[in-house]
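In: Sequence first, then the predicted structure:
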Amino acid sequence: MSEIVVREVAGRRELRRFIKFPNKLFKDVPTYIPPLTSDEVALLSDKNPSLDHCQRRLYIAYRDGVTVGRVAAIINHACNERWGHKAVRFGWFDFIEDYDVFNALFDKVVEYGRQHGMDELEGPLGFTDMDKECWAIDNFDARQNTSTLYNPEYYIRFVERRGLTVACRWQQYKMPANQPVPDKVARINELILKKYRLRLLTFKHRKEVYPYARKFFHTLNDSFSGLYDFVPLTEKEIDVYIKEYFPFINLHFTNFVVDEEDNLIAFGLSIPDISGAYKKANGRLFPFGWFHILRALHKFDTIDLLLNGVHPDWQKRGVHSIYYAEMNRNAIRHGVTTAYTNPQIIGNEAVKIWSTQYNTTPLMQRAVFSISI
């Protein structure tokens, strides 16, 4: 068999080859959603603000001059300092069904980690928790969205063969978005609002949301602080995410809860399902990708429950139910029939409302894997 050659990515042309490889690998997979090439370039280039506290190296594997795999080796120094470990991450890890190719790329990540004093390897993870992370470990053909990773079954087979074990598990759910808000939930939510003098914000104009944009990310930092390997977003990263997310959010599905001093204490942010539009765009905004995406943002019957959280000072007081119920009501008002959650860490008490108070169907489990190196 021909030799596998693994090279560090050099130059813009090879970066684009790195980015587009999974589009070719999974071109016949109906559930694979190609990311926008422009978004991937921004993430993987030197302009990414996460590089203030991360370092990375990108590798491509070739056989007979043909691309057969890729991987990013990432060291998040802020994460290692916060959680007290010395870990190198793998991300953007895709490869043909060939264990030798997998091993050649994996060895490069191990080598990179050891060179920089790391003694643990984990992944798939990105630079921040806003990047795509965790692989499916069951129901591999289930529906994907634009913020989740697609992987075939052999990825899991190969990492387990290499000796990696599950470090953390996530669960995704599917649910009818138009199911009535339970009367008991509605009554309790009203009592919570009155008891704590809280307000549920609704928005008619986009300019009304922007004063809360930075507050939103600060509350996200606080509410996610105890989750697996989470590192608070920096102000530079928040600047990028405000620019990236807020021009496109749907006001009907942006639900913020504030206290009597206008502090944002809880949030639920959902977006229209644009996975089909991304599929049609195939990584390109032009000439017609923008049209498919714009249309999907305005004409939809499915939503993705993208981000939700409660400030630690307000957790275990039932506040999360307030924005869940409001998203539920808005789904009914706007003809949305189906909702999908993003991956939720199994055992996270804050998300048990999905399975205890609403009619949900488990969609798939996901996992991050780790191994000592």
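Out: All right, it came through fine. Worth saying up front: this structure is predicted, and the values here are computed from it rather than measured.

In: Going by C-alpha atoms from here, please, whenever you check contacts or count neighbours.
Out: OK.

In: now for the helix or strand hosting G91, which elements pack on it?
Out: Assessed by DSSP states H and E, G91 sits inside strand 87-95. If you count contacts as 3 or more C-alpha pairs under 8 Å, 6 or more residues apart in numbering; DSSP states H and E, strand 87-95 packs onto strand 66-76, helix 99-115, strand 120-123.

In: Next one for the comparison:
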Amino acid sequence: MTDITVSPLDATKSRDRAAFVDLGRRFAAQLPHSVPQLRAEQLELINPGKNPFFGHAEAQLFIAYRDGKPVGRISAHIDRLALEVPAEQGMGPGTGMFGYFDAEDEAVASALLVAAEDWLRTQGMNRVLGPISMSIWEEPGLLVRGQDHAPMIMMGHHPERYAGYIAGAGYAPAKHLYTYDLPVGREFPPLVQRIVKSGERNSRIRVRPIDLDHYESEIEIVLEILNDAWSQNWGFVPLTEAEVAYTGKKLRPLIHPEINRIAELDGEPVAFMMTLPNVNDLFARTRGKLFPFGWLATLRWLRKPMHAGMRVPLMGVRKRLHNSRLASQLAFMMISQIRHSASSVFHSDRGEVGWILEDNQGMVAIADAIDSSINREYVIYEKDL
């Protein structure tokens, strides 16, 4: 059998970042229903000089070679903020991660995972989670169900065989994540409609669009609620101020007031729902390229993404309202308004909600109540080192 060698890369060097990203793009191009992403964006995410994630994280990138040919890649990384999370929330002391996992076959996969695990051990880690590429807020989990259709914005897409490779290396599922498909044009069940109308009659509640004239402060409100609402969720790692600013700038071209809502109770922002038009619809047509002509299509699409699918990647209600009837009422009200705008303004016919943790009973109940159905399943695996 031909020997496999695994070589470390230097993420501070543009040549090494390019080799790592271009290899991943080669794997993605071979996968049915995969959508090409913007190369510049992919390069920036692994650049310690540009992505503020590296303000509290260290990473080592690897490429596997067989007969001089690159046949796989992986990252090993440590998020210092994740180390401070209570162990019962999934992260905690001693927990490192792997991500950006691609392998030509099981032998390559094994060699890559061993390299990532060895590096994590040298850093004092005794447990590994993955794949998480690279922040928990980016692309967590391995796709194990839903390869028969294209992913929406900021969702990973992986071949079925990878699950066997990871399990074969001694990993077990730590958590399942689901996305839910929602037909946008269909009315909600009568019970949900009654809950929404009841909330609309409540003078204490106001559900409003995000105000783009005060975009930065609005994003700060959204992410402050997020950090509070998700603080006890499995896998939660707080976003830093630098990450909030970075994320807000990145998302700005995709934020449309009609499909993004903040809910107020007695004038205080207590909940939000973020919806992003599925830019993968565009990238599928432009092949993930801005030049020579893709930039014109991109500008037109960003201005008004007609007929785009819609993804709800984030929503949250302040922790003090959890497990209350008000929390679900606010969620239903925001979903109802966004669904109507997506259909009437952008002529969308499909939405996707998630990811949602398998044991997030509140969100699973909401997804079930609006007649959505699971369309993609991701798994985050774990292993003791």
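Out: Yep, it's here. This one's a predicted model, so the numbers in the text were calculated from it and none came from an experiment.

In: Post the TM-score for the overlay when you can.
Out: Scored against TM-score structural alignment, normalised by the length of the first structure, the superposed chains reach a TM-score of 0.92; 370 aligned residues with a C-alpha RMSD of 2.0 Å.

In: Mind checking the helices and strands packed on strand 87-95 of the first structure for the one nearest to T202 of the first structure?
Out: In terms of C-alpha to C-alpha, the element of those nearest to T202 of the first structure is strand 66-76, at 36.8 Å.

In: Show me the contact partners of that closest one.
Out: 18, 21, 53-62, 87-96, 101-102, 105-106, 109, 112-113, 126-127 (C-alpha atoms under 8 Å, 6 or more residues apart in numbering).

In: Please apply the same query to stretch 125-138 of the second structure.
Out: Stretch 125-138 of the second structure has contacts (C-alpha under 8 Å, 6+ apart) with 53, 77, 94-101, 117, 120, 139-142, 154, 174, 235-237, 380-385.

In: one more time with 6 Å, if that's ok
Out: 94-100, 139-141, 380-385 (C-alpha atoms under 6 Å, 6 or more residues apart in numbering).

In: buried stuff in the lengthiest helix in the second structure?
Out: Ranked by number of residues, the top helix in the second structure under DSSP state H is helix 325-344. Across helix 325-344 of the second structure, burial judged by 16 or more other C-alpha atoms under 10 Å covers 326-343.

In: Could you do stretch 64-80 of the second structure as well?
Out: 64-65, 70-80.

In: R206 of the first structure maps to what in the second structure?
Out: Residue pairing (TM-score structural alignment): R206 of the first structure is matched to L212 of the second structure.

In: how near is that match to S373 of the second structure?
Out: L212 of the second structure sits 32 Å away from S373 of the second structure, going by C-alpha to C-alpha, to the nearest Å.

In: H322 of the second structure now?
Out: 23 Å.

In: Over to P48 of the second structure?
Out: When distance is defined by C-alpha to C-alpha, P48 of the second structure is 38 Å away from S373 of the second structure.

In: what does F332 of the second structure give?
Out: Taking C-alpha to C-alpha, one finds F332 of the second structure at 16 Å from S373 of the second structure.

In: Make sure L164 of the first structure is actually in contact with I371.
Out: Yes: counting by C-alpha atoms under 6 Å, L164 of the first structure touches I371, with 5.0 Å between them.

In: Count the residues that sit near H214 of the second structure.
Out: 9 (other C-alpha atoms under 10 Å).

In: Same check on the one 10 residues further on?
Out: By other C-alpha under 10 Å, 18 other residues sit near E224 of the second structure.

In: so where does the aligned residue in the first structure for it fall, helix or strand?
Out: Matched by TM-score structural alignment, E224 of the second structure corresponds to H218 in the first structure. Taking DSSP H and E as the criterion, H218 of the first structure maps to helix 213-223.

In: mean offset of that helix relative to the second structure (after superposition)
Out: With mean C-alpha distance after the TM-score superposition for the first structure, helix 213-223 of the first structure departs from the second structure by a mean of 0.9 Å once superposed.

In: From S336 of the second structure, how far out is the closest residue to N227 of the second structure other than its chain neighbours?
Out: Sequence neighbours aside, P238 is the residue nearest to N227 of the second structure in space, at 5.8 Å (criterion: C-alpha to C-alpha, 6 or more residues apart in numbering). The gap separating P238 of the second structure from S336 of the second structure is 28 Å, by C-alpha to C-alpha.

In: can you count the residues close to L201 of the first structure?
Out: Counted with other C-alpha under 10 Å, residues neighbouring L201 of the first structure total 16.

In: count of residues packed around the closest residue to it other than its chain neighbours?
Out: Once flanking residues are discounted, L201 of the first structure sits nearest to F256: 5.4 Å by C-alpha to C-alpha, 6+ apart. A total of 25 residues lie near F256 of the first structure under the criterion other C-alpha under 10 Å.

In: Could you do S198 of the second structure as well?
Out: Neighbour tally, S198 of the second structure, other C-alpha under 10 Å: 12.

In: what's the helix or strand for it?
Out: helix 190-200.

In: cool, and L294 of the first structure?
Out: Assigned by DSSP H and E, L294 of the first structure falls in helix 289-298.

In: tell me what that helix is packed against?
Out: helix 275-281 (3 or more C-alpha pairs under 6 Å, 6 or more residues apart in numbering; DSSP states H and E).

In: Aligned against the first structure, show me the partner of S373 of the second structure.
Out: Aligned partner of S373 of the second structure by TM-score structural alignment: T361.

In: Its match and T202 of the first structure, how far apart?
Out: With C-alpha to C-alpha as the criterion, T361 of the first structure and T202 of the first structure are 29 Å apart.

In: just A331 of the first structure next, same as before
Out: Applying C-alpha to C-alpha to A331 of the first structure and T202 of the first structure gives a distance of 14 Å.

In: Name the residues of stretch 231-250 of the first structure that come out as buried.
Out: Buried positions in stretch 231-250 of the first structure, judged by neighbour count with 16+ other C-alpha under 10 Å: V231, P232, L233, E237, I238, Y241, I249, N250.
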